[in-house]
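Engineer: predicted model follows, preceded by the sequence.
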Amino acid sequence: MIRHFATPELRDTYQELAAVTVAQRAEEFTQKGRLDRESWREIADAGVWGLAVPTEWGGSGGTWWDFVAAPEGIAAGGRDLGFCLSMVAQAGLIRSILTYGTDEHKAAWLPRLLGGDVGATALTETTGGSDVTRIRTAAVSDGDHYVLNGHKDHITNGPEADVALVLGRVPEAGQQDITLFMIDMHADGVVQGPIEDMMGNRTSPTGPIALDGVRVEARNIVGGIGGGIDAVYNTISLDRLLYGILAAAYLDPLLDEVMEYAQQRHAFKVPIAEHQYVQGRITDAKFAIEATRWVSYGALDALVQDSDQASLMCSVAKYHAGETLKLGTETALRVYGHLGYMEGRHSQALRDALGTLIAGGTAEIQRKNVFNQMQRLGARAA
């Protein structure tokens, strides 16, 4: 049973803010292929990153239910899916620090993230993709430091990030060596970018990060040597359900627009809204939106309650997010017809939506995780 819901007042506040910040600059930054850091700073100044952070670390002492209300509002008011995907990456990083970081980590890194610095979680590499256990980035100890070398690919916020949580190996630790390192992206040996030229979500820049002899203080290892995998799975679980939260919130106003257009546009002497094939497309989108919203709420509840079902539910939410965004934006394009296919916001929305079938773990990876979790839970119940 879901115990809480996103706070409507917070959702409304951030929707209004995003409408006069993110939405006003989205086209400009889509053309530039860059993150809108001005809006990022304004939203940070409004307290978004501290909503789920305890007051002792500079936050407002709320819950993750309070936090998800903000990206819901920003998705609805900002109308920029890419910007929201960059927010997902930042949220996962903050949760990692809160969950696995020491007090020293929280004191050192949270003020920067809450204050408007951009964060990234650098997991994937060319050799492994979604299989993060195949990473080659590695560190060797050097006194009270570790020296980190490697190359990360397709990292959300990578070209823009000020700080990053980097997944690497410590071979000298033995078989269980996958470890998380918190680094300053302005440190010597870190090379960011170039920004990848993507067909959609251009306001959420992705790109490589090269690490050439980067010195990381031992105290900036998060979760201990060999503790990286558990922390990563927790982080990506939050990321996955947030995709579902965003999908529903982003599509709500779009579907409202489609309904209004269908009632105004006439074909065969009646509004096209009276044709069953149009009604079918619109209701299919509505069914998908509501299913995605509520499975994502259920996933968040499972995650904050530390339920055995959490990983499975978060993958279900992520799977539905991509499929629903594709369906919802394609519905808009089909109902608008030629107007929708012309270069503009509806064709852009479909391009952006297609990226969510891949980003954050492909649909196929979500199926694999759900199947593996079903096996695990079944074995436990036997």
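Structural biologist: In hand now; what should we look at?
Engineer: from here on, contacts and neighbour counts on C-alpha atoms
Structural biologist: Fine.
Engineer: I'd say Ala349 and Thr331 touch.
Structural biologist: No - judged on CA atoms under 8 Å, Ala349 makes no contact with Thr331 at a distance of 11.0 Å.
Engineer: which parts of the protein are strands?
Structural biologist: 119-122, 138-142, 145-156, 163-169, 178-184, 190-192, 206-217, 221-222, 266-267, 270-271 (DSSP state E).
Engineer: so which of those strands comes closest to Ala291?
Structural biologist: Closest of those to Ala291 is strand 145-156, at 26.8 Å (criterion: CA to CA).
Engineer: list the buried residues of the closest one.
Structural biologist: Within strand 145-156, the residues scored as buried using 16 or more other CA atoms under 10 Å are His145, Tyr146, Val147, Leu148, Asn149, Gly150, His151, Lys152, Asp153, His154, Ile155, Thr156.
Engineer: and stretch 323-343, by the same measure?
Structural biologist: In terms of neighbour count (16+ other CA under 10 Å), stretch 323-343 has its buried residues at 323-336, 340-341.
Engineer: and here is the other one:
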Amino acid sequence: MHETHPAYSEAHALYRDTLRRWVADEIAPHVDAWDEAGTFPRELYKRAAEIGLLGLGFPDAYGGIEADRFFIIIGAQELARAGAGGLSASLLSHTIGAPPIVKGGSNALKQAVLPAILAGEKISALAITEPGGGSDVANLTTTAVRDGDKYILNGSKTFITSGMRADYVTVAVRTGGPGRAGVSLLLVPTDAPGFSRTSLDRKMGWWCSDTATLYFDDCRVPAANLLGVENEGFRLIMDNFNSERLWLAAGCNGFAQVCLDEATAYARERHTFGTPLIGHQAIRHKLADMAQRIRATQAYLEQVAWQIDNGDNPIADVCLLKNQATQTMEFCAREGVQIFGGAGYLRGAKVERIYREVRVNAIGGGAEEIMRDLAVRQMGL
């Protein structure tokens, strides 16, 4: 990745090198088999914790590693080098499931669950999307009714990453009236009475990602598991979305870089008409266009990360950045497969898998259309 931002330090470079070696040793040799199998070993969570990947950006009081967002970018992009978005999504599902616990959980709740999550012993997921709607969070229908020292949940969530494996699910529920003012967040242990789940395993991409539909049938959860204030969970959810979108943007540009690297290597090896493929101007222009988009997206990503690290909250730019990154990934995946030709249509090539994983990134964490609309409203247009 082309890095020029002055926020990168020697510590960032050392961590990148360490993580790159770990991905090459622990993930790259196995990821094709894991993707075909539709899963990866649960033990990988513990190994990711040992290398510091799971703890990045979380408080050290719970086993995390205090880090700026440039370390987060490095984590997402080095993991992307394996070329399997499903692995990144499930292995790091706690990056969207656990932050609301940090921000809204009681001290006792945080101490009870976060150390095990950050050590890779327990798995955390986030459940917002419902069968009847995704981005329209203010109109969610899963309910939670207070009953003494419990909440009783009824409803369902779907497309939940790590939904089958998760030990804890951070769930958006309706505790009050209609609209955003009636939304709360609850931490639901998956051994709670009334909780069940079914796997969604026939997906276009993210094959090794554990994805599920969750069901709450009079599911009883301790009232102490409320995150933040009752009926004020909407803000926690929106803040969480912004962090997720930055992480998604970093990963998408990482996957775009993989497409460029793979296409360049293939173009050097493949010969047509008596010359290496890269000797043809049309191919070199494709590689140049890919590099141009990747470098522009990386610069945008690092600028937004720097703004957030310095106390700004550039919501419009986070939304536009997310779209910029998914569109860069889409362009580079398309051009990568095109350069590979028939070989790019066969399973086993990273560009083929990344091509299938474009759409989930353009939808998850806020669809492109929602991102545009939110951005222009933030811009006052």
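Structural biologist: Thanks, I have it. Quick caveat, the model's predicted, so the values are computed rather than measured.
Engineer: about what we covered before: now the strands of structure 1 in JSON lines, with distance to Ile74 of structure 1?
Structural biologist: Putting the strands of structure 1 into JSON lines (distance: least, CA to CA, whole Å) gives the following:
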{"stretch": "strand 119-122", "distance to Ile74 of structure 1": "18"}
{"stretch": "strand 138-142", "distance to Ile74 of structure 1": "37"}
{"stretch": "strand 145-156", "distance to Ile74 of structure 1": "18"}
{"stretch": "strand 163-169", "distance to Ile74 of structure 1": "23"}
{"stretch": "strand 178-184", "distance to Ile74 of structure 1": "28"}
{"stretch": "strand 190-192", "distance to Ile74 of structure 1": "27"}
{"stretch": "strand 206-217", "distance to Ile74 of structure 1": "20"}
{"stretch": "strand 221-222", "distance to Ile74 of structure 1": "30"}
{"stretch": "strand 266-267", "distance to Ile74 of structure 1": "33"}
{"stretch": "strand 270-271", "distance to Ile74 of structure 1": "32"}
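Engineer: can you give me the helices for the stretch 251-382 of structure 1?
Structural biologist: Ranges of helices in the stretch 251-382 of structure 1, per DSSP state H, counting those that start in this stretch, are 276-304, 310-336, 338-341, 345-355, 363-381.
Engineer: ditto for the stretch 1-150 of structure 2
Structural biologist: 10-22, 31-37, 43-50, 69-80, 85-91, 94-97, 99-104, 107-118.
Engineer: make a markdown table from these and add distance to Asn313 of structure 2 and mean neighbour count to it.
Structural biologist: Below are these laid out as a markdown table (distance: least, CA to CA, whole Å; neighbours: other CA atoms under 10 Å):
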| stretch | distance to Asn313 of structure 2 | mean neighbour count |
| --- | --- | --- |
| helix 10-22 | 23 | 14 |
| helix 31-37 | 36 | 17 |
| helix 43-50 | 29 | 17 |
| helix 69-80 | 13 | 23 |
| helix 85-91 | 25 | 25 |
| helix 94-97 | 18 | 25 |
| helix 99-104 | 17 | 20 |
| helix 107-118 | 25 | 18 |
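Engineer: Throw the ones you listed into JSON lines and include distance to Asp210 of structure 2, thanks.
Structural biologist: Shown next, in JSON lines, are those (distance: least, CA to CA, whole Å):
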{"stretch": "helix 10-22", "distance to Asp210 of structure 2": "22"}
{"stretch": "helix 31-37", "distance to Asp210 of structure 2": "11"}
{"stretch": "helix 43-50", "distance to Asp210 of structure 2": "13"}
{"stretch": "helix 69-80", "distance to Asp210 of structure 2": "17"}
{"stretch": "helix 85-91", "distance to Asp210 of structure 2": "6"}
{"stretch": "helix 94-97", "distance to Asp210 of structure 2": "13"}
{"stretch": "helix 99-104", "distance to Asp210 of structure 2": "20"}
{"stretch": "helix 107-118", "distance to Asp210 of structure 2": "17"}
